[in-house]
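Participant: Quick check, what structure comes out for this input:
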Amino acid sequence: MDLRRMCSWSMLLGLMALPTLSLAAGKCERLVVTGSPDAPPYLWQDPQNPKHLIGASADLLQHVAAELGIKVDLLYAGKRSQALDEVRSGRMDMLADAPLTLSELESLDYIHPPLLENDYLVWTRKDSVLVYSEAQDLHGHPGALSEKSRLTPQFGTFAEQQLSLTRTPNLTQAFQKLLLGEVEFVLAGRYSGMAAAQSLSMANDLIARAQPVDKPGLYLAVSHNSACNDPWLRGQLAKKMTELPASGLTEAALQRNIERWKQQQQQPASTPKQ
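Facilitator: So this is what the prediction gives:
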């Protein structure tokens, strides 16, 4: 009897001693993720399977999740505002490209550092005489900016108060205004600008100035209402985000997806434009 009791206690203690890591990891084997459906080369709808999102952010997240033993489904949830609502509610677990805003801290846990940094550059025609070394130099010159751009709150306030910017429905129209001489510059992300310029055959006509005017991060953001939101997941994702910049995977994913987007634009089927 004593022996059986001792065995029972041993089994109970053994179960209690199981690593908390395993228990935490077991809580979440699958993440349902969404994001912007029209932000190449970061994220956009897969023209072959419109229910899914593809792009550099998707590739990097899939790589990180595979290393953690987690399955990720990157699904289309509608336009950006609809995707945010799906994650806030917990119907989806995570945003793959969330801009850091104070108002969303009430519903989302942001993983630091960001998955990607989106350098916003000053794009001009190659024959432009605009002298630019800092944002203040743009004062008094007409420019354009896509309504879909996501600037940091600080620079957004500066741009609104100090710059003369025409907001266009997308980056394509902003670049067209630039080539037509209706504006002197366009503010656009380094890689989204490259993707747009190449797909529109404008790469030989435009130039991006080297000094960024803004550097908003694109963060992984986990819903407070997600069953997967636990300290183990947040900690492991933060560790992977810290390792990514030195891995070389980020730049490779961006370049690969710029080419992917360009090739898709050359095909007959239409795809969302930024």
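
Participant: okay, CA-based contacts and neighbour counts for the rest of this
Facilitator: Noted.

Participant: Would you agree residue 147 is in contact with residue 169?
Facilitator: Yes - Residue 147 is within contact range of residue 169, at 5.5 Å (criterion: Cα atoms under 8 Å).

Participant: quick one: residue 155 from residue 204, how far?
Facilitator: 29 Å (Cα to Cα, to the nearest Å).

Participant: These two - which one has more neighbours?
Facilitator: The residue with more neighbours, out of residue 155 and residue 204, is residue 155; 15 against 10, by other Cα atoms under 10 Å.

Participant: which SS class is the more buried one?
Facilitator: helix (DSSP: H, G, I helix; E, B strand; the rest coil).

Participant: Give me the neighbour count for the residue nearest to it when sequence neighbours are not counted.
Facilitator: Computed as Cα to Cα, 6 or more residues apart in numbering, the closest residue to residue 155 that is not its neighbour in sequence is residue 214, at 6.6 Å. Using other Cα under 10 Å, residue 214 has 22 other residues around it.

Participant: Now for residue 214: which residues touch it?
Facilitator: When contacts are counted by Cα atoms under 8 Å, 6 or more residues apart in numbering, residue 214 is found next to 119-121, 151-152, 155.

Participant: One more, please, to line up against the first structure:
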Amino acid sequence: MRELFSAFLLLCIPLFARADCTALTASGNAEYPPYLWHAADNTDALDGAITQLMTTLGERIGIPVQVQFVGPWGRTQEEVANGNIDLIAGAFYTKARSERMDYLRPAFQETRSVLWVRNNNVFDFRDFSDLVGKRGVTVINNSFGQAFDEYAREHLSILQVGGFEQALRMISNGRVDYLLYEEQPGLAYIERAQITNLQMLEVPVSREPLYLTMSLKSACNTPELKQRISAELQKMNQEGLMAHYLAQARMRWQQR
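Facilitator: Predicted structure coming up:
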């Protein structure tokens, strides 16, 4: 009987711990302006529209959300999957991620992933197959939607590099035929760098919702808290807060 009682207590300990959630940690892609960017090399802070959104979310649910820089995008995903960070503040849906974290709905933003090409190397893009035989570049550990990711693995040649600025140099210098990235972050980098020999193709590769996700290993992962977060996300979407925060973040990014 004593052994059974001890086993019962061990099973209950995580449940008791999960009930005591007084703060949330979040992180995301630090090369993702105007959504997120590393505030300064000597800090662990992330600035951007998503940071503003998470601050507001924390105030509304009564649990502060601290958005932290924890390293490159790949490491960030691992830190969340392992439960060292509670939330990814901005992720596309992939099956692999859904096995390690919960997607909190609704999405807080829809994004377009697009192609940039050199002005002297413009080609027609209407379908994934138009990229077959061409050389592309993007940033490592990025997803552009389940459909495109699966097609690219089977049929396309896309080099993955460590950061967007490296990818930008490669397309600008003619080492690849196209650069694949999300529209808003891509424009933010290109405009600030004052690069004029590139243009964005009109047809997007994908349109994907951007979600807040919670690690399955987070001590704060409870049905009650996820329901509260989802309810507030719905309200903030209706109020148009993300568009307001994006406008402010674009100005801060350009003035860095």
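
Participant: can you list the contacts of residue 214 of the first structure in CSV and add distance to residue 228 of the first structure?
Facilitator: Shown next, in CSV, are those (distance: Cα to Cα, whole Å):
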residue, distance to residue 228 of the first structure
119, 31
120, 33
121, 36
151, 29
152, 28
155, 34
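
Participant: So which of those wins on neighbours?
Facilitator: Using other Cα under 10 Å as the neighbour test, the contacts of residue 214 of the first structure are led by residue 120, with 26 neighbours.

Participant: helices or strands up against the helix or strand hosting residue 26 of the first structure?
Facilitator: Residue 26 of the first structure is part of helix 20-27 when elements are defined by DSSP states H and E. Applying 3 or more Cα pairs under 8 Å, 6 or more residues apart in numbering; DSSP states H and E, we find helix 20-27 of the first structure packed against helix 231-247.

Participant: Pull the residues that contact the helix it packs on.
Facilitator: Contact with helix 231-247 of the first structure is made by 21, 24-25, 64, 68, 111-115, 250, as judged by Cα under 8 Å, 6+ apart.

Participant: One more pass at 7 Å, please.
Facilitator: Outside helix 231-247 of the first structure, the residues that touch it by Cα atoms under 7 Å, 6 or more residues apart in numbering are 21, 24-25, 64, 111-115, 250.

Participant: ditto for stretch 141-151 of the second structure
Facilitator: So stretch 141-151 of the second structure is contacted by 73-74, 92-94, 113, 206, 208 (Cα under 7 Å, 6+ apart).

Participant: one more time with 10 Å
Facilitator: 29, 72-75, 77, 91-96, 111-114, 128-129, 152, 156, 160-162, 180-182, 205-209 (Cα atoms under 10 Å, 6 or more residues apart in numbering).

Participant: ok, now how distant is residue 121 of the second structure from residue 139 of the second structure?
Facilitator: 21 Å.

Participant: Comparing these two, which residue is more hemmed in?
Facilitator: Taking neighbours as other Cα under 10 Å, residue 121 of the second structure and residue 139 compare with residue 139 leading, 21 against 11.

Participant: quick revisit: for the helix holding residue 26 of the first structure, what is the distance to the chain centroid?
Facilitator: Relative to the centre of its chain, helix 20-27 of the first structure is centred 27 Å away, using Cα atoms, centre = their mean, to the nearest Å.

Participant: Residue 220 of the first structure contacts residue 112, correct?
Facilitator: Yes - Residue 220 of the first structure is within contact range of residue 112, at 8.1 Å (criterion: Cα atoms under 10 Å).

Participant: Between the two, which has more neighbouring residues?
Facilitator: More crowded of residue 220 of the first structure and residue 112, by other Cα under 10 Å: residue 220, with 29 against 18.

Participant: Tell me the residue in the second structure aligned with the residue nearest to residue 155 of the first structure.
Facilitator: When the second structure is aligned by TM-score structural alignment, residue 214 of the first structure is paired with residue 206.

Participant: now swap in residue 170 of the first structure and tell me
Facilitator: For residue 170 of the first structure, the aligned position in the second structure is residue 163, judged by TM-score structural alignment.

Participant: Chain neighbours aside, what residue packs nearest to the spatially most central residue of the first structure?
Facilitator: In the first structure, the centroid-proximal residue (Cα atoms, centre = their mean) is residue 97; its distance is 2.9 Å. Using Cα to Cα, 6+ apart and skipping the chain neighbours, the partner closest in space to residue 97 of the first structure is residue 218 (4.6 Å).

Participant: Quick check: the gap between the one you found and residue 21 of the first structure.
Facilitator: Distance from residue 218 of the first structure to residue 21 of the first structure, by Cα to Cα: 28 Å.

Participant: and these two? which has more neighbours close in?
Facilitator: When neighbours are counted by other Cα under 10 Å, residue 218 of the first structure and residue 21 differ, and residue 218 comes out ahead with 23 against 11.

Participant: so the more buried one touches residue 118, yeah?
Facilitator: Yes - using Cα under 10 Å, residue 218 of the first structure makes contact with residue 118 at a distance of 6.9 Å.

Participant: Would you mind grabbing the residues shared as contacts by these two?
Facilitator: By Cα under 10 Å, 6+ apart, the residues touching both residue 218 of the first structure and residue 118 are 42, 150.

Participant: ranges for the strands of the stretch 151-274 of the first structure?
Facilitator: Taking DSSP state E, counting those that start in this stretch as the test, the strands found in the stretch 151-274 of the first structure are 164-168, 185-189, 206-208, 217-223.

Participant: Sort out which residues of stretch 21-28 of the second structure are buried, please.
Facilitator: Using 16 or more other Cα atoms under 10 Å as the burial criterion, the residues of stretch 21-28 of the second structure that qualify are 24-28.

Participant: follow-up on the earlier one: could I get the buried residue list for the helix holding residue 26 of the first structure?
Facilitator: So helix 20-27 of the first structure, judged by 16+ other Cα under 10 Å, has buried residues residue 25.

Participant: Check stretch 138-151 of the first structure too.
Facilitator: For stretch 138-151 of the first structure, by 16+ other Cα under 10 Å, it's 138, 142-146, 148-151.

Participant: what's the farthest-apart pair in the residues you listed?
Facilitator: Farthest pair in those (Cα to Cα) is 138 and 148. Separation: 20.6 Å.

Participant: end-to-end on stretch 157-166 of the first structure?
Facilitator: Taking Cα to Cα, the first and last residues of stretch 157-166 of the first structure lie 15 Å apart.
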